[in-house]
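A.B. asks: missing the sequence, but the structure's below:
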């Protein structure tokens, strides 16, 4: 861990949350993946519950303040929704303050992250498969490239969510969509990336559609006939 980053995080906690029960530093700086636009993710365990973004000593900081009840509730919500923001922050955290409580948060985060989100019932899987089918049909029949751009964006989001939740894996948003797919199946994420690049660079949508159909096949393929909600 970079000493400057650690010292900055410690000073931030000492200045703004001196009475907190525990504090964790997490995010890309802990994983060694920081870029020029990275911020510091800091979890604070106290009596309050809020999220705030601020600038401190030339560092952008995202601070997540929770009490025991609000943190447990957010763990529950993330398990249902499938996006492990606070769960991952705890699992990958480094203790800044409150050694015993901080280590307990890290252990709980790791356990929840390894467990995965709640399983989707068949009705939810069918609903998402129906939506993907609708988007594939739109993409196949479309003659407007400008509309296809948005259709493919929606397809990518829903496909990644369907594949991962069908296998009781965590999903993500933005860059974490790719990272989550890669964690689950590196070969699949690489192939999907290839076909998406070919679409965006060469407008080759037929190949992308065929690959998505291949991904859907183990789950029953496209779904339209007799679908009800």
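C.D. replies: Yes, it's here. The structure presented is a predicted model; accordingly, all values stated were derived computationally and were not measured.
A.B. asks: going forward, measure contacts between C-alpha atoms and count neighbours the same way
C.D. replies: Noted.
A.B. asks: What are the buried residues along the longest helix anywhere in the chain?
C.D. replies: Criterion DSSP state H: the longest helix present in the chain is helix 145-166. Burial within helix 145-166, assessed by neighbour count using 16 or more other Cα atoms under 10 Å, is assigned to 148, 151-152, 155-166.
A.B. asks: also this one, for the comparison:
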């Protein structure tokens, strides 16, 4: 249940610190109702111009707060970056939010725009992108087969968790993430499709850290098989060298 006292606190913060704001949104775990005792308030504030853009961590009336202060140009940049990388951090912070202030309509319009992106999903992977992910997982599986000690098996297993989940999600035209955001995206997929990928991947990775490579190898191979199987021979990736070094 959303804590509306915290919503009022967030509204007071943006009113006190940003008197010339255009819009502000409260997003993150307090809105998705996944907050823990150590969670901070995630605020995005839209200003007409400088001193934005910047990010600031602070405490307000005892609560930890992360403030992402944007202009329309910088907000567009970070949303475009999220679309490109399939990691919609800023898009979720604005789209899945409570509007705290909206002085010129941009609060509602940006929220609608971000929600549309979230519902549509990212662009499908190109074949080259699929192949690069297949190669990465194949390479990790080869490393896993040769690993002799528990620590290396655990580390490779963690790499397979992230790489396999990335292929599974992005290859299914879904959003991806890192750390706890990856768990959230897998949870969303499992809830919507009735799958058990999160439990399978996490359980297999735990086994890897005990020195048992079998479960994570099996789950990773199952995901690989959905997208063409292992890839090593014949894989080629063109190098892109910055102009300054060419």
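C.D. replies: Noted; the coordinates are in hand. Nothing here was measured: the structure is a model prediction, and the numbers come from that model.
A.B. asks: related to what we said a few turns ago, what's the mean distance for the longest helix of structure 1 versus structure 2?
C.D. replies: For helix 145-166 of structure 1, the mean deviation from structure 2 after alignment is 1.4 Å (mean Cα distance after the TM-score superposition for structure 1).
A.B. asks: Onto which residues of structure 2 does the very next helix or strand once past that helix map?
C.D. replies: Using DSSP states H and E, the helix or strand that follows helix 145-166 of structure 1 in sequence is helix 175-184. Helix 175-184 of structure 1 corresponds to residues 180-189 in structure 2, going by TM-score structural alignment.
A.B. asks: Any idea how far that stretch is from the middle of the chain?
C.D. replies: Remark: stretch 180-189 of structure 2 is offset 8 Å from the chain centroid, using Cα atoms, centre = their mean, to the nearest Å.
A.B. asks: ok, and for it, which residues are buried?
C.D. replies: By neighbour count on 16+ other Cα under 10 Å, the buried set for stretch 180-189 of structure 2 is 182-187, 189.
A.B. asks: any chance of those in CSV, plus distance to residue 24 of structure 2?
C.D. replies: Shown next, in CSV, are the buried residues of stretch 180-189 of structure 2 (distance: Cα to Cα, whole Å):
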residue, distance to residue 24 of structure 2
182, 26
183, 27
184, 24
185, 25
186, 29
187, 28
189, 29
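A.B. asks: So the residue nearest in space to the middle of structure 1 versus residue 85 of structure 1, what's the distance?
C.D. replies: Among the residues of structure 1, the one closest to the centroid is residue 172, at 2.2 Å (Cα atoms, centre = their mean). For residue 172 of structure 1, the distance to residue 85 of structure 1 (Cα to Cα, to the nearest Å) stands at 9 Å.
A.B. asks: any idea what residue 89 of structure 1 aligns with in structure 2?
C.D. replies: In structure 2, residue 89 of structure 1 lines up with residue 93, judged by TM-score structural alignment.
A.B. asks: same thing with residue 157 of structure 1?
C.D. replies: Match for residue 157 of structure 1 (TM-score structural alignment): residue 162.
A.B. asks: Just give the nearest non-adjacent residue to residue 133 of structure 2, would you?
C.D. replies: Spatial nearest neighbour of residue 133 of structure 2, chain neighbours left out: residue 167 (6.2 Å); criterion: Cα to Cα, 6 or more residues apart in numbering.
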